[in-house]
Each structure stands twice: as structure tokens, then as C-alpha cells.
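1. Coordinates only, no sequence provided:
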């Protein structure tokens, strides 16, 4: 029935002890950010830059595994891809997974 002196002293608790309980949670969120969220954001930015740089003549692979050559880049987020001679399909730009070979930009004709 009686509390021992050790329990009586521990029951008092200070205000700093409450904040110290949140430090592990804050550290977990910081580690999660640097190990998971930040690399994913970086990967998304690289993919967006790759998609924005698509040009006619680029050899691409879609997320579905279709390999083809870009024949037309449309402004509405689509590209036209030739997967076989005279066989063209429309593909959403964001589904391009990889660019296999880039074409060099055409130089402006010299006057």
C-alpha cells in the first residue's frame, strides 16, 4: 500500500521529460524522409525531365514493355510511337519508362 521512495520520486516528472519522449518519433520521421521520401522525389523529377526532353526519333521503352521510335510529340501529353514499320500507336508521355537512344537536335539551316 505504501509507495517506496523510488516510485515517489519518479512520479514527479519534469516538463523536459515530456519533450524527450517525442525525440525518438522526430528522429524516425527524419530518417524516413531522408531514406524514402527524398529519393522518391528526386526520381520523379528526373523522370519528368526525361519525358519533357522527348523528341522525334528517340527510341523508347514504355512501362508496358513496348519498344518503339517516337514519330510525333503532341502538346496534349501524348506521343505517337512506331512499333513496327507502318504501325503507330498513341502513348501517354508519362508512361515512358526509359529512353534507349536519343537523337541529336536538328541544326537550323544556315542562311
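-> Noted; the coordinates are in hand. Fair warning: this is a prediction, and the values are worked out from it, not measured in the lab. Numbers count the residues shown, from 1 in each chain.
2. From here on, just use CA atoms for contacts and neighbour counts.
-> OK.
3. For the helix ranked longest in the chain, could you pull out the residues that count as buried?
-> When the chain is parsed with DSSP state H, its longest helix is helix 38-52. Going by neighbour count (16 or more other CA atoms under 10 Å), the buried part of helix 38-52 is 47, 50, 51.
4. and what of stretch 55-75?
-> Applying 16+ other CA under 10 Å to stretch 55-75 flags 55-62, 67-73 as buried.
5. I'd like to know which of those residues are part of strands.
-> If you go by DSSP state E, the buried residues of stretch 55-75 have 59, 60, 61, 62, 67, 68, 69, 70, 71, 72, 73 in strands.
6. Comparison target, given below:
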């Protein structure tokens, strides 16, 4: 026996206003927007801005966890990354992780100030 959720809700509120249910649904959508969708879009916008502003000579960490130094920024949206002495790989700009790079920089600065 399949019970429809709407049927149960309507039976629980005999004589209730249908506008309350509509207002409740609109409120739930508003909460989802402000707590889930909006922050995620903001983070994605910041990540894109970060990826567009990186330049040659910066030390970065990719989303895959590869550490390296940018040796060249290509016009086709790729970066030439030096991962070891004389070892280069080509990656997409979007593969650079903003959070991991910031954490790496903080860690390196902490070690440098401790010495």
C-alpha cells in the first residue's frame, strides 16, 4: 500500500489553510538557497578567480595533490608545472586547488618563522 506524502499532510490539517503549506515550501527553498547553493557558487567564483590570477614562479598544489612551481602559463589555459628538477608536466588551470595551495603556503610560512 503506497501512501502519498501530500495525502498524509492534508489529512493531518483538516480545515487548515493551503497557503501555510505553500509558504512552508517557499521557506524551505529559501533556506536551501542561502545555506547550500549560494555559498557553493561563491566558492566556485573565488576558485575561478584564483585560477585566473596565478602566474609563473608561484608554488602551487593541484587538486590531485601534486606540488610544484609554475614555470610557464600557456595561452590555451594550461600551465607548465615543474614538479622536480628538470621534470615538467602540463596541467589545466582548473586543476590548481585554492584551498590546498593556501594551506601549503601557511604551512611553509609557519616552518620558515619557526627557524
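-> Arrived safely, thanks for sending. Just so we're clear, the structure is a prediction, and the values are computed from it rather than from any experiment.
7. Send over the TM-score of the superposed chains.
-> Overlay of the two chains. TM-score (TM-score structural alignment, normalised by the length of the first structure): 0.73; 88 aligned residues with a CA RMSD of 1.6 Å.
8. quick revisit: against the second structure, where does the longest helix of the first structure fall?
-> Using TM-score structural alignment, helix 38-52 of the first structure corresponds to residues 38-52 of the second structure.
9. what residues does that stretch touch?
-> The contact list for stretch 38-52 of the second structure, computed with CA atoms under 8 Å, 6 or more residues apart in numbering, reads 93, 94, 96, 97, 98.
10. Could you do stretch 69-86 of the second structure as well?
-> The contact list for stretch 69-86 of the second structure (CA under 8 Å, 6+ apart) reads 55-60, 66-68, 88-93.
11. still on that earlier bit, quickly name whichever of the buried residues of helix 38-52 of the first structure is closest to residue 6 of the first structure.
-> Distance to residue 6 of the first structure across the buried residues of helix 38-52 of the first structure (CA to CA) is lowest for residue 47, with 59.6 Å.
12. measure the closest one to residue 58 of the first structure for me?
-> As judged by CA to CA, to the nearest Å, residue 47 of the first structure and residue 58 of the first structure stand 15 Å apart.
13. Residue 46 of the first structure now?
-> Residue 46 of the first structure sits at a distance of 17 Å from residue 58 of the first structure (criterion: CA to CA).
14. same deal with residue 78 of the first structure?
-> For residue 78 of the first structure, the distance to residue 58 of the first structure (CA to CA) stands at 14 Å.
15. Geometrically speaking, which residue is the centre of the first structure?
-> By CA atoms, centre = their mean, the mean C-alpha position of the first structure lies nearest to residue 44, the distance being 2.5 Å.
16. how far away is residue 98 of the second structure from residue 44 of the second structure?
-> In terms of CA to CA, residue 98 of the second structure sits 10 Å off from residue 44 of the second structure.
17. I meant residue 58 of the second structure, not that one.
-> As for residue 58 of the second structure, its distance to residue 44 of the second structure is 21 Å (criterion: CA to CA).
18. what are the ranges of the helices in the second structure?
-> 5-12, 18-32, 38-53, 98-114.
19. could these go into TSV alongside distance to residue 83 of the second structure?
-> Formatted as TSV, the helices of the second structure follow (distance: least, CA to CA, whole Å):
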stretch	distance to residue 83 of the second structure
helix 5-12	56
helix 18-32	41
helix 38-53	18
helix 98-114	14
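20. residue furthest from the geometric center of the second structure?
-> residue 15 (45.7 Å).
21. Please list all residues in contact with that residue.
-> Taking CA under 8 Å, 6+ apart as the definition, residue 15 of the second structure has no contacts.
22. Alright, that wraps it up for me.
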